[in-house]
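Enquirer: Quick one: sequence and predicted model below, then my questions.
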Amino acid sequence: MQIIDIPISKDLQETTIHGDYAFPLAIYEDHLHSNLIGYVDLHWHDELQFSYVTKGAVEFVVNQKNYCISENQGIFINSGCLHMAKAIVDPDSTYICINVNAKLLSSFQGSIIDTAYVTPFIESECLPVILFEGTVPWQKDILSGLHRINFLYEKGEFAYELNILLEFTQVWLNIVTNMKDILQGTNKPSETNQNRLKTFLSFIQRNYRNKISLEDIASSANVSRGECCRLFRNTIQISPIEYLISYRINKSLYLLENSSMTVSQISDYVGFGSVSYFIERFRKQIGAPPKEFQRNLRNFK
């Protein structure tokens, strides 16, 4: 299944329900060019995420660090980590994304499985990401397990849930066995910068329709303008104002598709002070002016 627009709350938490209470797991095939904005925007969720690239290459940004994942490689993103994904070179880069709630692995709350082998790992600040490369035997085994999980999920045959649980247990055993020493690390990364970034992005999402300056964004987390710019460039490689403009354009896409507002009205609604500037920035980001984008959407329907 492809999600073309991830619903995100004001604190940047993804609000998609992955699976259900009875079986909290969901798998998506993400064609990045099919995403409404061409990439997966910054967000976080409680679920563990396992991804492997099936075409091209994908850059994952997790907790302000960049990871380039090529075809036949994968990545684990821990619970609660702020992350995004975008294609490298090939806009049609594709990856399989497996989101699973840790309770599927825990047996039951308070069990030895939960307290010794699950909770310490998902709560560790030292383990935001694990990369899976085909050259390392245990990582290769994990990639094979993820492929089998996807196959079982797609087939949906009798007892596929049990078979997926068995595969995931083996995947997790590989992680626990090979990453246990990480939990004893002393150099835990500070959460300050991540929390500041969340504050910046939340401020923009709440106020994008208003006139916002760089000073306003920086002040939302009580830092200098220079520190604000540094955090944005180290995380998503653009300035705070460029992110604000991009966010406004992304909001305009929904209105062009689902409202009867004119381009001028949409421009004003999403916070642009000039229609011509809105059209110029829209064309630069989307590749076509707003009217043409709207016609293409209607023709596609």
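Expert: That came through, no problem. Numbers count the residues shown, from 1 in each chain.

Enquirer: Please make it C-alpha for all contacts and neighbour counts, starting now.
Expert: Noted.

Enquirer: now the helices for the stretch 51-200 of the chain?
Expert: For the stretch 51-200 of the chain, the helices defined by DSSP state H, counting those that start in this stretch occupy 112, 119-122, 137-155, 160-179, 192-207.

Enquirer: From the contact counts, what lies against the third one?
Expert: The reference is to helix 137-155. Judged by 3 or more Cα pairs under 8 Å, 6 or more residues apart in numbering; DSSP states H and E, the packing partners of helix 137-155 are strand 129-132, helix 160-179.

Enquirer: Pasting the second one now:
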Amino acid sequence: MNNHHFLIDYNLKELTEHSTTTWSIALYHTKICDHRSGHIPLHWHDEFQFVFILEGEAEFHINEETICLKEVDGVFINSGCLHMAKDANGTTCTYLCLNVSPHFITANELFTTFVHPYMHASQTPYILLNRKDHWPNHIYQCIQTIQRLIDETPAYYELELNIQLITMWKCLLQNGFQIKYDARQHDKNERMKPMLNWIHQHYHE
């Protein structure tokens, strides 16, 4: 599924409804230069995002940090974090992108303990994922399985899809996802959103 253009509100929140089926999940193959602006503009959303580079190189800006991703690289972007992406080093980048609602990761009884605290871990806006390492590659394989399940919709695929998501999430929690909350950093990030939107709206001035 390609996403050539998406709407952003006055606060830079993406307005796209990330839903591939009846579930709060969407999977995209994104070619950055196909976007109307030639890059993925600065935005944020409530969904968790998993990105894996398939071809070329990309420069991602996440909150106040810049990272360069090459083939076999990937990144997890936390809920609510400002981010944008553009082609890097003269390449044309294509990446696989999975967006999933935090509330779809686990059952309600587990959400409070195993998901909610990590959504607000202001010190962890992203986690690098390199497919040369075992556990990030396992996450990538789970996303490939999710793609097949969405395309083929075999019997009981909904249950298998949920298994894959929980497996991915468990991998993150077991490999360095720290629950660290800094109220000052959170407030700073929230103030940045309208400020950056004002700059975007008045850039020509």
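Expert: Right, received. Where do you want to start? Keep in mind that this is a model prediction, so the values were computed, not measured.

Enquirer: What would you report as the TM-score here?
Expert: Scored against TM-score structural alignment, normalised by the length of structure 2, the superposed chains reach a TM-score of 0.89; 205 aligned residues with a Cα RMSD of 2.3 Å.

Enquirer: For the helices of the stretch 51-200 of structure 1, give me TSV that also has mean neighbour count and distance to residue 279 of structure 1.
Expert: Converted to TSV, these look like this (neighbours: other Cα atoms under 10 Å; distance: least, Cα to Cα, whole Å):
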stretch	mean neighbour count	distance to residue 279 of structure 1
helix 112	12	58
helix 119-122	18	44
helix 137-155	17	41
helix 160-179	16	48
helix 192-207	18	21
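
Enquirer: among those, which is nearest residue 91 of structure 1?
Expert: In terms of Cα to Cα, the element of the helices of the stretch 51-200 of structure 1 nearest to residue 91 of structure 1 is helix 137-155, at 22.9 Å.

Enquirer: the inter-axis angle of that closest one versus helix 160-179?
Expert: Put simply, helix 137-155 of structure 1 runs at 160 degrees to helix 160-179, going by axes from the mean of the first three to the mean of the last three Cα atoms, to 10 degrees.

Enquirer: so where in structure 2 does helix 137-155 of structure 1 end up aligned?
Expert: Mapped onto structure 2 using TM-score structural alignment, helix 137-155 of structure 1 spans residues 134-152.

Enquirer: The matching stretch against structure 1, how far on average?
Expert: With mean Cα distance after the TM-score superposition for structure 1, stretch 134-152 of structure 2 departs from structure 1 by a mean of 2.2 Å once superposed.

Enquirer: For that stretch, which outside residues touch it?
Expert: Under the criterion Cα atoms under 8 Å, 6 or more residues apart in numbering, residues 20-21, 27, 52, 98, 129-131, 157, 160-161, 164-165, 167-168, 171, 175 lie in contact with stretch 134-152 of structure 2.

Enquirer: repeat for stretch 42-50 of structure 2
Expert: Here stretch 42-50 of structure 2 makes contact (Cα under 8 Å, 6+ apart) with 8, 12-14, 74-85, 97-102.

Enquirer: Repeat that for stretch 113-129 of structure 2.
Expert: Residues outside stretch 113-129 of structure 2 that contact it (Cα under 8 Å, 6+ apart) are 52, 62-63, 73-79, 81, 102, 105-106, 136-137, 177-183, 185-186.

Enquirer: Ends of that stretch, what's the gap?
Expert: In stretch 113-129 of structure 2, first residue to last residue: 24 Å (Cα to Cα, to the nearest Å).

Enquirer: In that stretch, which residues are buried?
Expert: For stretch 113-129 of structure 2, a neighbour-count test (16 or more other Cα atoms under 10 Å) marks 114-115, 118-129 as buried.

Enquirer: This completes my enquiry, with thanks.
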